[in-house]
Structure formats: structure tokens, C-alpha cells
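Student: quick one, fold the following:
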Amino acid sequence: MKIRSSFYGAFLFTAAIAAYIGSGYLDKEQQKQNDAEQLKIEQAVKDAAATLTTVQVMAIKAAQQVATISLPAQSETSNRVRVAAETGGIIIELPIEKGQMVKTGDLLCKIDLGTRESDLAQAEANLVQAQIDYNSAVKLVKLGHVAKTTETARKAQLDGATAAVKRAAKEIERVEIKAPFGGVVENIPSKIGSLLNPGMECATISDGTIMLIVGHISERDISRIGIGLQAKIVMVTGDEFAGELTYIAAAANPKTRTFRVDITVNNEKNLIRDGMTSQISIELEKNKAHFIKKSLLTLNDNGVIGVRLVDDQNIVQFHPVTILSDKRDGVWIAGLEDEVNIISIGHEYVQAGQKVNVVTVTAEADNG
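Tutor: Got it, this is the predicted structure:
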């Protein structure tokens, strides 16, 4: 009995040792299998990453920007007058030249007096006689020798004679045609010795100290502007001016469907000439905006303009934007969060929802 018990104990001990050793072997085998699976997964991830499109991404931040509308424009003199004759006659003096600067009241043309002086003398004589007749009528009415109606008639004759003297004197004044304001003589169609009838032009004068910069805005943007908005004007010469929006047409041009707008500009130094080309930037409201290159703008399948970004999972996203202003080296856009990662290279090769490899650059590096 003692031998059997010892044999049985030894058997159990041996079995326990074998089980322990076997369990260690099995754990190692399981670990090897797990390691192999992990290697397969890592290799699969590497293989998948190798097939992803690589794009360059730039982090950009929003800034306060005044939205503007830019328009091509042309300068126009705001005050141009065709100075016409108010009476007729032969021109005897023409003391001006084309391009000459004149001041208010300077003589432009002088017409021969003709019979105007004698007409004035006759009118003055008639006035004297009318005054005598009226005085006599007043006395006779007081004495009761004539009716009151006689005095009234003589008063009417006196008033008529007074008016005739004023007309004759005015006719003499009108023979000298003078500048209504200071400016530049642009046109002189008349010549000495030619006949100038009432309404005919003596000269054309323009005052260039105040200029209009005239542009045409689309019907899409007409609701965004209003009288009194400030504007920046850049002339073709490079000179810059500040102006104010003073006129918006009530009706669109039927051919172009655009509305005329006038920007009034101070031109005391006469740097702006009539008919010069320029660019208007009308200042609108302030917005948070991002400045990007024009090439980064794209369209989605619905024709909506926007940009392509990547999120923190490197997934491409399309975001619609609004163009606030168009500059020579880029555009200001609104509609994005304060800080975004925009695809600066490769955006045309990816679509929204696509996972990509990302190479991040700074804004300075991208601009360089």
C-alpha cells in the first residue's frame, strides 16, 4: 500500500511539472502568433500609407479685413460748362487760348456793341418822359381834373420805361461773356469776326479740382454699396487717392446690366486728367477673413466655389467660401474657422472624404 501511494504521488508530481512546462510552451507559441499578426497589421498600414496621395498643407489664421469691391474705372471732369452767348453780334475780342487757365469773371469773348448804347440812351430818355407824365397825372388827380385811371395808366408807362432801361443796360453787359468759374479752357469754336447768335458756344471750361472716377458695378453687388462709402482709387500712373461714393445709377445699362457709380475725388494738384483709367476699391464692412492665392480656389460638383482643407485625421474636406476682395497677388475669403489647414499643393488631385498623407509647411515657406 505504501508503494502504491508513493507511485501515485510521483505520478501526480510529474504530471504537474509536465503541465507547467507545456503551458509555457503554449504561451510562447501564442505570443509568436500575436507578434506575427501585429507585423501583418503594421505592414498593411505601411502599404496603405504608401498608396495615399501626398499633399502639402499650410496652416493659416484669420485676420480682420475690410471687404472691398474692385471695379475698373475712368476719370471724368465733374464740372464742365459750355459757356454760350446770351445775345447776338460780331465777336471783336477773344483773349483766351485753348488750355489756358482762367479765373471766375475773366473775359472769354466780347461782342460788338452795335446799337446797344443808343438803345440804352433812347430807353433812358423814354424813362425821363414817363416820369414827367406820371408826376403830372398825380397832380391832376389831386386837383380833380382827371380820373384816377389816368394816374394808373401813367404809372404803368413809367414801370415799362424803367424795365426797358434795365433791359438795354443788360444787353450791354451781355456783350462780354465771362468765365462762370475758374478752370481750363477746353474748346474755343468761335473766332474773331464771326457771328455769335444767342445760345451759340463761346468756349468750354472745365474745373478739374474735383474729379469723378466712374465705374460700373454688377447687379449682383449693387445691394452691397450705398452713398457715402469710402473708396480707394489707384490711377494708371500709380498715384493713389481717397474718395467718396456720391452717385449710384437708379437703372442698369440695358446692354451690360451694370450700374454706373461715381467716386468724387479732390484733385487740387491736377494729377488726374479727364479720361484716365484707374481701379476703384469701394470699402465695405469689416470681416474675419483669410488671404490665399487665387490658385487655391476650386469648385465642387455643384459648382460652389470653395477651398479644400484637411482635418486632424488627415481627411480632405471641402468648405464653401465667399470672396471679399480680389487683389493682385491673391484674394481675401470668408466662411472658414479662425485657423484652418488648407491644402496648398495637390488640392486638385483629391476629393472630400479622402484620406491623404500630409506635408505641413509654414505660411512664409508657402509664400516664398
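Student: CA atoms for contacts and neighbours, from now on please.
Tutor: OK.
Student: helices of the stretch 1-150 of the chain, start to end?
Tutor: In the stretch 1-150 of the chain, the helices defined using DSSP state H, counting those that start in this stretch lie at 2-51, 116-143, 148-174.
Student: next, the structure of the following sequence, for comparison with the previous one:
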Amino acid sequence: MRIVSILIALLVTVALYLFIFERDRLAGTDPAEDASEPANAVTLDLPPAQKIANEVKPVAVVARHSSARQLDSAVILRGETEAARSVNVTAETTGRVINPPLRKGTVVEAGQALCELDPGTRDASLAQAKAAETEARVALENARTLATGGYASETRVLSAEAGLESARAAVAQITRDIENLQIKAPFAGLLESDTAELGTFLSAGAACATVLQLDPIKLVVYAPEADVSEIKLGALTGARLVSGDTVTGQVSFLSRSADPATRTFRVEVEIPNPDFAIRDGQTVELAISAAGKPAHLVAQSSLTLNDEGQIGLRLVGPENRVVFAPVEVLRDTRDGIWVAGLPDQADIITVGQEFVRAGVLIEPHFDSETAQGTETEQ
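Tutor: Alright, predicted model coming up:
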């Protein structure tokens, strides 16, 4: 009986092992397949709305075909007008003014007398100097005659020559002093101040008047480092004054040294001003022509920012994937914004660009509008 009980216990143990651990093998099924069946069953049992949500659908956007056009570029700067020359005409000798003053605003010619000083005793001093010159000349001739006969030394001749040269210098000095009694305009221009009043005593260095040369006049602006490389000598320039008047000229000077305080470069443009209509110190806005570059005209609303804060446009890329293209804003006009940095042909997303990112699959719908007209105002 004991042996039978032991056999029965062994059979039961084997049966339990096979049922628990080898059930799948005995049934002829793969555990991996059984593990995948629940997931497949779940997927097949999903409702239709959730199945559609799990699928990758392209995002519908509106795009526009755009072609690059050559845009005449210009550097826009603000500055002021400046006289071509401005000089404080001063006295070179002393004396009292004996002529009536010329009033400010008077047009003067080069060499015209502005202030005339009282000669005083200069005429007498000149006569005395000329007499001394004649005496020195005679003394030199006598010394040379005596030296030829052996009655005078060579030193006496040299002394006589020195005396003659000194007398000539005195004559020249007094003559020049008399010429300086008339203070003349150094160039043609306009009086910015009255000349010295009648009876005013002027010492050497005292101001007689201020003369401005306004034809031509200079337009002076300061270009930042980012723009100075686009400006060339001789470049055509259009200028608009505060009054609304416009003039044209050419760049006549471009500084090679930056202002140490502002790090900007001085630019000068010469403008004809025969009627003196442009005054010194007026505010002016300059548009200096620069080399053109290909650009696209886009709507301002099409511009967007990427995650790094760069301004740009979202384009339809290969396989209808979104591509972000950084751009450079060149000019803002009534028709849109001119931007550079895009390829010659670009498909710009104009509606929906804020709801997609680079790499997103899209379904572009191109609008029927033609490209916007070229800009007429430069």
C-alpha cells in the first residue's frame, strides 16, 4: 500500500508541473505570439475616431510662390548741412577801423575789403625806411670802390652789404604792414556777422568778420560700422531736407578713422547751392545708393520667429515638410517688406505658419494671387 501511495504522489506532482510550467508547449502555442495578441486585439477594438487621431495627418496651410527680384539698396542716414568753409577773418596788424561796416548776409567776393584800418604814421615810417635803404646802397658802393683801390678791408664791404639788406627788410616789413591795413575776404561767400564797427580798435588777431562759403554746401552724416562698408566714394545720393525739398549729389569724402566716442564714420556729400537756399546746420536725411541684392517682397504678417529668436519665414520644403529660413529685412514699404536671404524661388507659407514647426508634414494650398508688383519708390 505504501508503494502505491508513493507512485500516486509522484504522478500527481508530474501532472501539476506539466500543467503549470509546460502548458503552452503542450498546447502547441508560442508565448511571444500570445503576448502580442492582446495588444493587437486592443488596437483592433479601438473606436474609429481614436484610430484617425493616431494616424499622421498633414497640416493644411496657405502658401505663395515668390520669385526674387533685384532691389536697389540704399543706406539711410540722418545728419546736417555744413558750410564748405567757415572762417573768422582776423586783423594781422593794429589800428582803428575807418570804413563803415558791412552787414551780415552780404555776399562778398574773394579779395573784397571787409575792414580798413587807419594807417597812422606808417607812410612816414615807410619813407624813412626807403631813405635808409638808399643811404645803405651808397655806403656799399663806396666800400667796394675803396676796397678795389686797397683803401678798405673786405670786412667793411661785408658790413655795408649787411646794412643794405637790413634796410631792405625794414622797407618790406613796413610795406606789408600797410597792405594788412585792408582786411580782405579770403574767398567768395556770405557774411555771417557784421564786420567790425567804424571806430573799433583792432589788435593783431582780433576778429573783423565771419565768412561762410555755402556753394557748394556739404551734407554730413555719420555711418555706423555695419553700414560703412556699403558706401563708396562717388556714390549717388539723394537728400531730403526738413522743409521737404530734395537734392542730389555724390559722396565726396568717407572717413577711414572712426569717431572714438561713437564708433561711427564721417561721410560728406557735396551739393550745389548757388542761391544759398540750403543753410548751414539744417537737419537732412540721406539715402546713399549701395549695391543691389536679390530680395523678395512679402507681407509683414508672414514673418515669424524660431525657437532661437531669429526672424524669418517658414517655407514649403522637400516632401512638403516645413523649412525655416532666416531673413534680413531690407526695406519696409506700403506694399510689404523686402527681405533677403531666401533662394531665388521660394514657396512662402502665408497662413498657418504660426501653427507649424520645421519638419512638420503639411498640405500646402497655393493662393491664386500673383506676386506683388515691384516697388516704385526707391
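Student: to Ala289 of structure 1, which of the helices of the stretch 1-150 of structure 1 lies closest?
Tutor: Closest approach to Ala289 of structure 1 among these is made by helix 2-51 (33.9 Å; Cα to Cα).
Student: just give me the mean distance for the top strand by length along structure 1 relative to structure 2.
Tutor: If you go by DSSP state E, structure 1 has its longest strand at strand 63-84. Superposed on structure 2, strand 63-84 of structure 1 shows a mean distance to its aligned partners of 1.5 Å (mean Cα distance after the TM-score superposition for structure 1).
Student: what range in structure 2 matches that strand?
Tutor: Aligned using TM-score structural alignment, strand 63-84 of structure 1 spans residues 69-90 in structure 2.
Student: buried ones in the matching stretch?
Tutor: For stretch 69-90 of structure 2, burial by neighbour count (16 or more other Cα atoms under 10 Å) applies to 71, 73-84, 86, 88-90.
Student: what of stretch 108-117 of structure 2?
Tutor: Val108, Ala113, Leu114, Cys115, Glu116, Leu117.
Student: quick one: the first one and Gly189 of structure 2, what's the gap?
Tutor: Looking back up the chat, that one is Val108 of structure 2. Val108 of structure 2 sits 6 Å away from Gly189 of structure 2, going by Cα to Cα, to the nearest Å.
Student: counting contacts, what elements does the longest strand of structure 1 pack onto?
Tutor: Contact analysis of strand 63-84 of structure 1 by 3 or more Cα pairs under 8 Å, 6 or more residues apart in numbering; DSSP states H and E lists strand 201-218, strand 277-292, strand 322-327 as its packing neighbours.
Student: want to try TSV for these, with mean neighbour count and distance to Ile21 of structure 1 as columns?
Tutor: Shown next, in TSV, are those (neighbours: other Cα atoms under 10 Å; distance: least, Cα to Cα, whole Å):
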stretch	mean neighbour count	distance to Ile21 of structure 1
strand 201-218	22	88
strand 277-292	20	68
strand 322-327	18	72
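Student: out of the ones you listed, which is closest to Gln230 of structure 1?
Tutor: Of all these, strand 277-292 sits nearest to Gln230 of structure 1, with 5.7 Å by Cα to Cα.
Student: so how far does whichever helix or strand comes after the closest one sit from its counterpart in structure 2?
Tutor: Scanning forward in sequence from strand 277-292 of structure 1 by DSSP states H and E, the next helix or strand is strand 298-299. Once the two models are superposed, strand 298-299 of structure 1 sits on average 3.4 Å from its counterpart in structure 2 (mean Cα distance after the TM-score superposition for structure 1).
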